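# No sequence on hand, only this structure:
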């Protein structure tokens, strides 16, 4: 009876993982597209990621407050609403041809995603038996991997249209050049309009759904202030480790995904359209298969042990990505995508383990640490502008070292005397 009660809510929650995975994985296409349209440096183009991921830092605590006060369902509806609004704002952004407008629209989308992830991650983890929480969250996150496969392929066909060549642009007058680039930039309008409509439909479905509200403990003090809950969450050692680890992991993932097309064109000498195919059929597909494979392996290997093994492999592949060239370099990065695929949900589920009534704020803090996706890619982009984008892979390498430390030591739960 309980399993049947949780089945459809789990299916709907899983659909959210696909949707935010899709919009995130349009970034590898959006970055080179806007870089060309606005004649940006790699560092300036990487602000696409910063606009998205800084919202996680700013909105995570308000998201936790919404969850604590109004519950998961209302949080999901609010998050979907902001997601849709940000998507629709791409139309006036393209019309006005202002890069800052694009960044603002992405920021609003990310505010919605922050609320969605704050709700959906713990909800998927808690919809069922505690002993299978990590398995359940990895399974739901696997559909995030499916989105990582489809988004670059679909996005490249719609957004990365072949416009005028660089040689033709150089021969044009300034006004003609602006018109040509404006025409290319406008290709983002249709995909984000369709995305916004789909998200609104999902929001309407959720508004009519009867979702079971998850109660972390039966003895939760409803009168306790959110400040007390927030401060107490920091007293869990394994949660603090998870916050730091997630910061570095997300930074690594965004570096690998969002800068892949720029990396591939340099390291392997291929064009953007071909690089986008590698991004989808290579990076995205490897990420998705890695999620399903990792979920299967967790039936036989403890989550923290698998996390440690995978992080060591990612460290090695990062070295290969720095030192090799051609298809070897491409397949090294694709390998990183496969082996880092389980990291986010595994860090998340280990981080909120045994938090009880502090799960909602613990979840908010881990989601807050997704700001690593705003901080670390610009560092990699800065290195790329000053030296070479392959040298920039030292940033993901360091990130995977931090994840390894969490897997070996930081995940261990120490009884929290303050909350006991």
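Thanks, I have it. None of the values given here were measured: they were computed from a predicted structure. Residues are numbered from 1 along each chain as shown.
# From now on I want contacts and neighbour counts done on CA atoms only, so please keep to that.
Noted.
# Just the residues contacting stretch 159-168, thanks.
Applying CA atoms under 8 Å, 6 or more residues apart in numbering, the contact partners of stretch 159-168 are 29-30, 33, 180, 184, 187-188, 272-273.
# Please compare the first structure with the one that follows:
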């Protein structure tokens, strides 16, 4: 992994800003969580659409999502440096403008149509999301008491899940529902003219997304966000040499936990439509299957609200262990069952996946104290694990789509290991907190 990221994204208390001020800021940031969740999950309906338009294999299809998540690895360090250079609020605006530019580029890619331009524009959108993520996740984690950080981030991430829940309906109606490939029976071969016509269905939805992103950028540019200081967070250079991120077990094992969890989450979401469309599972069209995807992401939203409440009373690591066991069980059912049972078990994994990212993230930065911002950067970089969804695409091509979900089940076991042992802090430092 690359050198530690040093950002200035963690908030410092500033005169004139009350808890209510931070509450308003969190409310606005929740809209960002919503939008990047929404845009990310549009990919789940976009991928089967592109597979049909460009006649792709599963490996080529999942390669599209791999490009998306490679952006997290490539853009994390530049994002951190940009935040340090121009400040938190301006960086949020830049991130939204980058996403809007990528969305407009998707309209160009659809009008050509071009597989290469599509990849480039999705990469650009993901770079914008990375810039937002590098700042927003650690910000939410430190605003309040350290012991309720997991609960707080799960609550805000529920807005992310609200976006992911609505996106499949949006994509199913405006992309799959308006294309020949999305409404045809499984196995129907499209003519070249039909593929060209289908490509055009992407123009309207991404145009709407671009407009919303531009409006949101204007709102955030004009909103009086609390100042984000760095003086209280940066250690003197000589003092920093006395501390090592790698002395903190919860971070060392947390980085691969995020990386591995993303393989599981993205693999399930991206292959869901193709899986439930199969004749021996639910025998649906891609448009119909896209609607069922809403239940998967809806389960994640419900789970995050419930998890936020549960973690007010129970230890976050223990809750994570229970959820990882549940995820492993339903994935094994998905692999070996058939018909509606296999479909609903795959939907149910969304409920168990719900708390994993925010809980691993907050456990990973626990006890890092003034090293929190560097550890947060590494955890955000680990989102690049979603790029390895291409490995599941290869397994699906070689051994069948259903058997490829054994990889997902294996990922759940690592999360269980992290919850039971890897998340225990070592050499904990005083936590940063903003009241």
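On my side now, so go ahead. All figures in this text were calculated on a predicted structure; none of them were measured in a lab.
# if we can go back for a sec, show me which of the contacts of stretch 159-168 of the first structure is closest to residue 55 of the first structure.
residue 30 (18.1 Å; CA to CA).
# To which residue of the second structure is that closest one aligned?
Aligned counterpart of residue 30 of the first structure in the second structure: residue 46 (TM-score structural alignment).
# following the host helix or strand of its match, which helix or strand shows up next?
Assigned by DSSP states H and E, residue 46 of the second structure belongs to helix 19-54. Of the helices and strands lying after helix 19-54 of the second structure in sequence (DSSP H and E), the nearest is helix 58-86.
# Superpose on the first structure and give me the mean offset of that following helix.
Superposing on the first structure places helix 58-86 of the second structure at an average distance of 1.5 Å from its equivalents, by mean CA distance after the TM-score superposition for the first structure.
# what's that helix packed up against?
Helix 58-86 of the second structure is packed against helix 19-54, helix 88-111, helix 115-142, helix 372-381, helix 389-399, with contacts defined by 3 or more CA pairs under 8 Å, 6 or more residues apart in numbering; DSSP states H and E.
# Nearest to residue 165 of the second structure, out of those helices?
helix 19-54 (7.7 Å).
# what's the spacing between residue 245 of the first structure and residue 343 of the first structure?
From residue 245 of the first structure across to residue 343 of the first structure, the span is 10 Å (CA to CA, to the nearest Å).
# can you pull the buried residues of stretch 156-167 of the second structure?
Neighbour-count burial for stretch 156-167 of the second structure, counted by 16 or more other CA atoms under 10 Å, picks out 156-167.
# Nearest to residue 375 of the second structure among those?
residue 157 (19.3 Å).
# in which helix or strand would I find that closest one?
helix 149-171.
# Skip ahead from that helix and say which helix or strand is next.
helix 180-183.
# residues in the first structure aligned with whichever helix or strand comes after that next one?
Scanning forward in sequence from helix 180-183 of the second structure by DSSP H and E, the next helix or strand is helix 192-199. Alignment of helix 192-199 of the second structure against the first structure: residues 178-185, by TM-score structural alignment.
# distance from the matching stretch to the second structure after superposition?
Looks like 1.4 Å for stretch 178-185 of the first structure (mean CA distance after the TM-score superposition for the first structure).
# So which bits of that stretch are buried?
If you call a residue buried by 16+ other CA under 10 Å, then stretch 178-185 of the first structure has these buried ones: 178, 181-182, 184-185.
# And for stretch 58-65 of the first structure?
So for stretch 58-65 of the first structure, counting by 16+ other CA under 10 Å, buried means 59-61, 63-65.
# got it, and stretch 391-409 of the second structure?
Quick answer for stretch 391-409 of the second structure (16+ other CA under 10 Å): 391-396, 401-409.
# Please, where are all the helices along the stretch 301-420 of the first structure?
All helices of the stretch 301-420 of the first structure, identified by DSSP state H, counting those that start in this stretch, fall at 303-323, 326-339, 343-351, 359-368, 372-386, 394-405.
# between those helices, which gets nearest to residue 49 of the first structure?
Among those, helix 372-386 sits nearest to residue 49 of the first structure (CA to CA), with 5.7 Å.
# what's that closest one packed up against?
Using 3+ CA pairs under 8 Å, 6+ apart, the elements in contact with helix 372-386 of the first structure are helix 42-45, helix 47-70, helix 237-258, helix 394-405.
# Give me the residues contacting it.
41-43, 46-47, 49-54, 246-255, 389-393, 395.
# Turn the buried ones among the residues you listed into a named ChimeraX selection, would you?
Of those, the buried ones go into a single ChimeraX selection, burial set by 16+ other CA under 10 Å:
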select :42,43,46,47,49,50,51,52,53,54,246,247,248,249,250,251,252,253,254,255,389,390,391,392,393,395
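# What residues in the first structure pair up with the helix holding residue 157 of the second structure?
Under the criterion TM-score structural alignment, helix 149-171 of the second structure matches residues 133-155.
# quick one: the matching stretch to the second structure mean distance?
Mean for stretch 133-155 of the first structure is 0.9 Å (mean CA distance after the TM-score superposition for the first structure).
# re earlier: okay, the angle between the helix holding residue 46 of the second structure and helix 115-142?
Angle of helix 19-54 of the second structure versus helix 115-142, following axes from the mean of the first three to the mean of the last three CA atoms, to 10 degrees, is 160 degrees.
# what angle separates helix 19-54 of the second structure from helix 149-171?
With the same axes, to 10 degrees defining the directions, helix 19-54 of the second structure sits at 40 degrees from helix 149-171.
# Check which helices and strands helix 19-54 of the second structure sits against.
In terms of contacts (3+ CA pairs under 8 Å, 6+ apart), helix 19-54 of the second structure is packed against helix 58-86, helix 115-142, helix 149-171, helix 180-183, helix 192-199, helix 254-276.
# could you dump these to CSV with distance to residue 223 of the second structure?
CSV is the format used below for those (distance: least, CA to CA, whole Å):
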stretch, distance to residue 223 of the second structure
helix 58-86, 16
helix 115-142, 16
helix 149-171, 19
helix 180-183, 41
helix 192-199, 38
helix 254-276, 32
